[in-house]
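Visitor: coordinates only, sequence not included:
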């Protein structure tokens, strides 16, 4: 049975656990470095996120354990009559807690935060090599309405 989740903004003390979650799959393990000592790059990125009022790096806890994390970016733009959208990234559930309905609750929270901030849209991207994640997002009502493109700069 899924216990109650609590959500809060991440603190610098959460970085080790967050990076560990981000690296806990095939794709993440090839990109992240989840050592006990966090690199200066992660610390600097966290400081920029924490100082930006349009960024929310969030963690979900259950019984004192960090069970999930995600980042919301609130984007103001001119289209949609000066609308606002939320971009959701770095969505992870701790592997020890997957399959318990936590992801559904995380997305319900994120949808509510986006609405509270006045967003008319919540969007996310998912690597095509994550078919299970894509199926999960579709089960929540997300649809693939656009073809995303990226230009790797490094």
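Guide: Nice, thanks for sending it over. Since we're looking at a predicted model, the values are computed, not measured.

Visitor: CA only for contacts and neighbour counts going forward, please
Guide: Fine.

Visitor: what helix or strand does the most centrally placed residue in the chain sit in?
Guide: In the chain, the centroid-proximal residue (C-alpha atoms, centre = their mean) is residue 70; its distance is 2.2 Å. Using DSSP states H and E, the element containing residue 70 is strand 65-76.

Visitor: against residue 107, how distant is residue 88?
Guide: 9 Å (C-alpha to C-alpha, to the nearest Å).

Visitor: out of these two, which sits in the more crowded spot?
Guide: residue 88 (21 against 17; other C-alpha atoms under 10 Å).

Visitor: check for me that that one belongs to a helix.
Guide: No - read with DSSP: H, G, I helix; E, B strand; the rest coil, residue 88 is strand and lies in no helix.

Visitor: contact partners for it?
Guide: 70, 71, 72, 73, 122, 123, 124, 125 (C-alpha atoms under 8 Å, 6 or more residues apart in numbering).

Visitor: the fifth one - that's part of a strand, no?
Guide: Just to be clear, that refers to residue 122. Yes - checked against three-state DSSP, residue 122 lies within a strand.

Visitor: and here is the other one:
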């Protein structure tokens, strides 16, 4: 598997992955042509040195999964950096093959390279399989997260 920074031409495939579950179907729009807002978001992410939109390819160049890794500078923890993993998606036909575990392990190693002191993520409570997956990889539900959507 190849882990690489996403390119603009990957955006439709990434959005398709994001839309491929019951929650993603409610919030994503993977029509053709893809709404320009996705490309605008990609450009903003791509320009930000603290954001890494990653895709995972097979040896034959097929896109297998994606994740976004954000590095957040804090004053706490003596000016520490937290790494936030978001939008982890794996192509439906290759789930269960260990790709997700390799993706998270890659993200953790990348966080270490960037000198992060913590790796954190959130998963929707409506995704119990994802919660079990992250717990199996050593993540602990140590905090209660809250969101306010606009």
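Guide: Alright, I've got the coordinates. Predicted model only: the values in this text are computed from it and were never measured.

Visitor: TM value for the aligned chains?
Guide: Superposed pair, TM-score by TM-score structural alignment, normalised by the length of structure 2: 0.98. Supporting alignment: 149 aligned residues with a C-alpha RMSD of 0.6 Å.

Visitor: sorry, back to before: tell me roughly how far the following helix or strand past the strand holding residue 70 of structure 1 lies from structure 2 on average.
Guide: Using DSSP H and E, the next helix or strand after strand 65-76 of structure 1 towards the C-terminus is helix 79-82. Once fitted to structure 2, helix 79-82 of structure 1 is off its aligned match by 0.5 Å on average (mean C-alpha distance after the TM-score superposition for structure 1).

Visitor: which residue numbers in structure 2 go with helix 79-82 of structure 1?
Guide: Here helix 79-82 of structure 1 aligns to structure 2 at residues 76-79, judged by TM-score structural alignment.

Visitor: what lies in contact with that stretch?
Guide: By C-alpha under 8 Å, 6+ apart, the residues outside stretch 76-79 of structure 2 that reach it are residue 73.

Visitor: list the helices and strands the strand holding residue 70 of structure 1 packs on?
Guide: Counting contacts by 3 or more C-alpha pairs under 8 Å, 6 or more residues apart in numbering; DSSP states H and E, strand 65-76 of structure 1 is packed against helix 15-22, strand 55-62, strand 84-93, helix 102-116.

Visitor: mean distance between it and structure 2 after superposition?
Guide: By mean C-alpha distance after the TM-score superposition for structure 1, the fitted strand 65-76 of structure 1 averages 0.3 Å away from its aligned residues in structure 2.

Visitor: what angle separates that strand from strand 84-93?
Guide: Angle of strand 65-76 of structure 1 versus strand 84-93, following axes from the mean of the first three to the mean of the last three C-alpha atoms, to 10 degrees, is 160 degrees.

Visitor: next, the distance between the ends of stretch 16-35 of structure 2.
Guide: Start-to-end, stretch 16-35 of structure 2 (C-alpha to C-alpha) is 12 Å.

Visitor: so it matches what in structure 1?
Guide: Mapping stretch 16-35 of structure 2 onto structure 1 (TM-score structural alignment) gives residues 20-39.
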